[in-house]
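Novice: Need coordinates for the below:
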Amino acid sequence: MTEFHFTLHATDGAARTGRIDTPRGEIRTPAFMPVGTAATVKAMLPESVRETGADILLGNTYHLMLRPGAERVARLGGLHRFMNWDRPILTDSGGFQVMSLAELRKLDEDGVTFRSHIDGSKHRLSPETSMEIQRLLGSDIVMAFDECPALPADRERIASSMRLSMRWAARSRAAFGDRPGHALFGIQQGGLERDLRAESAEALREIGFEGYAIGGLAVGEGQEAMFGCLDYAPGMLPEDKPRYLMGVGKPDDIVGAVKRGVDMMDCVLPSRSGRTGQAWTRRGQVNIKNARHADDPRPLDEHCTCPACRSYSRAYLHHVFRAGEMISGMLLTWHNLHYFQEIMAGMRAAISEGRFAAWEADFHATRAEGDIEPL
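Specialist: Prediction:
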């Protein structure tokens, strides 16, 4: 059986390209992971997601444990079979959703007690239960259970939260046990405090993980502050393991993160935007709701090969969105995911060929042009 293994192929400045080998297939890095919150990438078939170029999906432990339940997923053959995706899946630990979604949560040293946002039922999550739920789901990459305070927060709060997360990381490692072919990632915390990030990275290195995530960013601090942290945070983590920035982001966030040494990212943005009439293109954002598109026979992006651009006009996309037709969210989501994967493929090639700076300059210049002129 293929073991979980990361190979670094090339670097260009801090930017890296490589490959993660897993028993369920390879993941080309830098990688963007579409989010399949409740065992589906909304408005997409799994084979369509694969067609966009995705090597791996993300599933949400919190949502799946509440509905349909991890035990049920396990009885039905695990998450891969359940959702008809035979390639790698990463599951988050549930910690972030508990902090942001759950009602009446109570945090203590052992874990978190909370009430479901669905029906108010009471649940308990700890490092041990998070590892067990993720084992039942059968994901290939498991995330350590952590606590993520929203920024801005005072230094004392960030420090105590980070140290609790490090104690939970050690418990997650112990509870994960020996699972050949599966990987456990630790999560660096510490807000925007450089010394706390260093302390966190040191604690995680000491425990030892198959990969390392940068947590606690993209939680309200703004791009400039996030990039400031990413100027040093990835370099604190082991060079020979994948580095995953959680919950990022917009196209320029993704490019800026890869430039600073990040290998993996996930975000609901391409699918959520698609359902609300927002298309991301190489020339920036297009709001398909706007009246200017009503008579426009041109595609969203003439250089794009996705089904939305290949076969449908802006006028049609405007019409089906206005009419509330399901195909609107399907086509725009496909386009957005295709574009995000196109960015990743472009960066992988540019890093391999030592021309990342030129690629990045072109990326920003094209976006700055803005959308094509109205007819």
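Novice: Please count neighbours and contacts with C-alpha atoms only from this point.
Specialist: OK.
Novice: what about Arg157, which helix or strand?
Specialist: Element membership of Arg157 [criterion: DSSP states H and E] is helix 155-176.
Novice: May I see the buried residues of that helix?
Specialist: Residues of helix 155-176 classed as buried by neighbour count (16 or more other Cα atoms under 10 Å): 158-159, 161-173, 175-176.
Novice: Kindly report the same for stretch 355-366.
Specialist: Within stretch 355-366, the residues that qualify as buried are 356-357, 359-360, 363, counting by 16+ other Cα under 10 Å.
Novice: One more sequence to fold, the one below, so I can look at both together:
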Amino acid sequence: MKFSLLHNDKDSKARAGILETDHGSIETPIFMPVGTAGTVKAVHQRELKDDIKAQIILGNTYHLYLRPGLEVIENAGGLHKFNGWDKPILTDSGGYQIFSLSAQRKLKEEGATFKSHIDGSKHFFSPESVMDIQRIIGADIIMAFDECTPYPCEFKYAKDSLALTHRWLDRCISRFDETEPKYNYSQALFPIVQGSVYKDLRIQSAEYIASKNAFGNAIGGLSVGEPAEEMYAMTEVVTNILPKDKPRYLMGVGTPANILESIALGIDMFDCVMPTRNARHGLLFTSNGIINIRNEKWKNDFSPLDENGTTFVDNEYSKAYLRHLLVCNELLAAQIASVHNLGFYLWLVKEAREKIIEGSFLEWKNKMVKQVAQRL
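Specialist: The predicted structure follows:
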């Protein structure tokens, strides 16, 4: 793999780069649609490629380990072969999912024992086993096993958790280095910066992660309920420390405004379930603002979902028609809305990239942050 920085914005820390993998190149900044169980909900792979223009998608270790299970994925030849997606894939280590099951898991130095949310069966993840599992899944980019602290959390808890995450990281790196990819293409391991909203812990973690000289680095434990200002402050602290020549991934973020502000702070990669989850409930993101398509006001509005959106998605459906489908609980509603929202997110980061290259990013970002956050 290779990461090249092509442009740095003159007025902010925003960057435009290219990340090259064995399954294709990724132009950064990039948004990665979330395909938790091996599929982006309600969206066909063909739509991901042709309409949404996705360059990389996510899978999740916890969910794929439970269903369909490692035997099925390995017999298929890895997740790319199993789900028919021939572009890059990133897998989250499952840490966030396990630690969100606080009543159903036990944490210790060796790893985490947890109960399946499906049938209550007991399982154990260690840093070593999570590396092995992600080797079998076969993602191009895999994540270290960490503890994602809740918000709010006490300083002592965050400090102890951070120390454990760093010890686990060392074990992840050792296991990763002593094993090989299973499917004849390269994989890269990203460590994860933690530390809650405590500046000194974030600095400590960023310095430790930077010292590992990994191919790329991630920032976790944000967008978990803290105010946006805290998220931006912690992100800035970390991006000031992480190597400039390596990709930076802000996990689980976020709204269109969050993404634009974080690009300005030097983030290259994003993922979030928000565009698809909100789509299924009738919330649309557009270049003019946010629409609740279920509202009565759209019942006789036959304009496209986004009047400015012909450049980022097939805009053949009207607001009135999508509202009708949602009110009737038609399955097509989730598909149209999901394709629209993901198309918008991918359009937004593409526009950001173009503005960075043109040298007009900051002015455009400041205008767009207000525009995309308003309710219509």
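Novice: what about the helices in the stretch 51-200 of the first structure?
Specialist: Using DSSP state H, counting those that start in this stretch, the helices assigned to the stretch 51-200 of the first structure run over residues 61-66, 70-75, 79-83, 95-100, 127-137, 155-176, 194-207.
Novice: The stretch 201-350 of the second structure too?
Specialist: If DSSP H, counting those that start in this stretch is used as the criterion, the helices of the stretch 201-350 of the second structure fall at 228-239, 256-264, 274-280, 319-327, 331-358.
Novice: What about the buried residues of stretch 355-366 of the first structure, which are in helices?
Specialist: Judged by DSSP state H, helices contain the following of these: 356-357, 359-360, 363.
Novice: With distance to Phe227 of the first structure added, can I get those residues in TSV?
Specialist: Rendered in TSV, the data for these read as follows (distance: Cα to Cα, whole Å):
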residue	distance to Phe227 of the first structure
Phe356	17
Ala357	17
Trp359	19
Glu360	15
Phe363	18
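Novice: so what corresponds to Thr276 of the second structure in the first structure?
Specialist: Applying TM-score structural alignment, one finds that Thr276 of the second structure aligns to Ser271 in the first structure.
Novice: leaving aside the residues next to it on the chain, what's closest to its match?
Specialist: Leaving aside its chain neighbours, Ser271 of the first structure sits nearest to Thr333 (4.9 Å; criterion: Cα to Cα, 6 or more residues apart in numbering).
Novice: what's the neighbour count on the one you found?
Specialist: Other residues near Thr333 of the first structure come to 30 when the count uses other Cα atoms under 10 Å.
Novice: Just to confirm, what residue in the second structure is aligned with it?
Specialist: Structural correspondence for Thr333 of the first structure with respect to the second structure (TM-score structural alignment): Ser338.
Novice: contacting residues around its match?
Specialist: Applying Cα atoms under 8 Å, 6 or more residues apart in numbering, one finds that Ser338 of the second structure lies in contact with 41-43, 275-276, 279-280.
Novice: Go ahead and confirm Ser352 of the first structure touches Thr17.
Specialist: Yes - distance between Ser352 of the first structure and Thr17: 6.8 Å, which falls inside the contact criterion (Cα atoms under 8 Å).
Novice: what's the overlap in contacts for these two?
Specialist: Where contact means Cα under 8 Å, 6+ apart, the residues bridging Ser352 of the first structure and Thr17 through contact with each are 9-11.
Novice: and Gln187 of the second structure, what pairs with it in the first structure?
Specialist: For Gln187 of the second structure, the aligned residue in the first structure is His182 (criterion: TM-score structural alignment).
Novice: Could you check how far the residue nearest to that match when sequence neighbours are not counted is from Ile158 of the first structure?
Specialist: When the adjacent residues along the chain are set aside, His182 of the first structure lies closest to Asp140, with 4.9 Å between them (Cα to Cα, 6+ apart). As judged by Cα to Cα, to the nearest Å, Asp140 of the first structure and Ile158 of the first structure stand 30 Å apart.
Novice: now Met265 of the first structure
Specialist: If you measure Met265 of the first structure against Ile158 of the first structure using Cα to Cα, the figure is 23 Å.
Novice: Same question for Pro152 of the first structure.
Specialist: 9 Å.
Novice: picking up where we left off before, and the residue nearest to His182 of the first structure, how many neighbours?
Specialist: Number of residues near Asp140 of the first structure (other Cα under 10 Å) recorded here: 24.
Novice: sorry, back to before: Gly324 of the first structure: which of the ones in helices among the buried residues of stretch 355-366 of the first structure is nearest?
Specialist: For Gly324 of the first structure, the closest of these turns out to be Phe363, at 32.8 Å, with distances computed as Cα to Cα.
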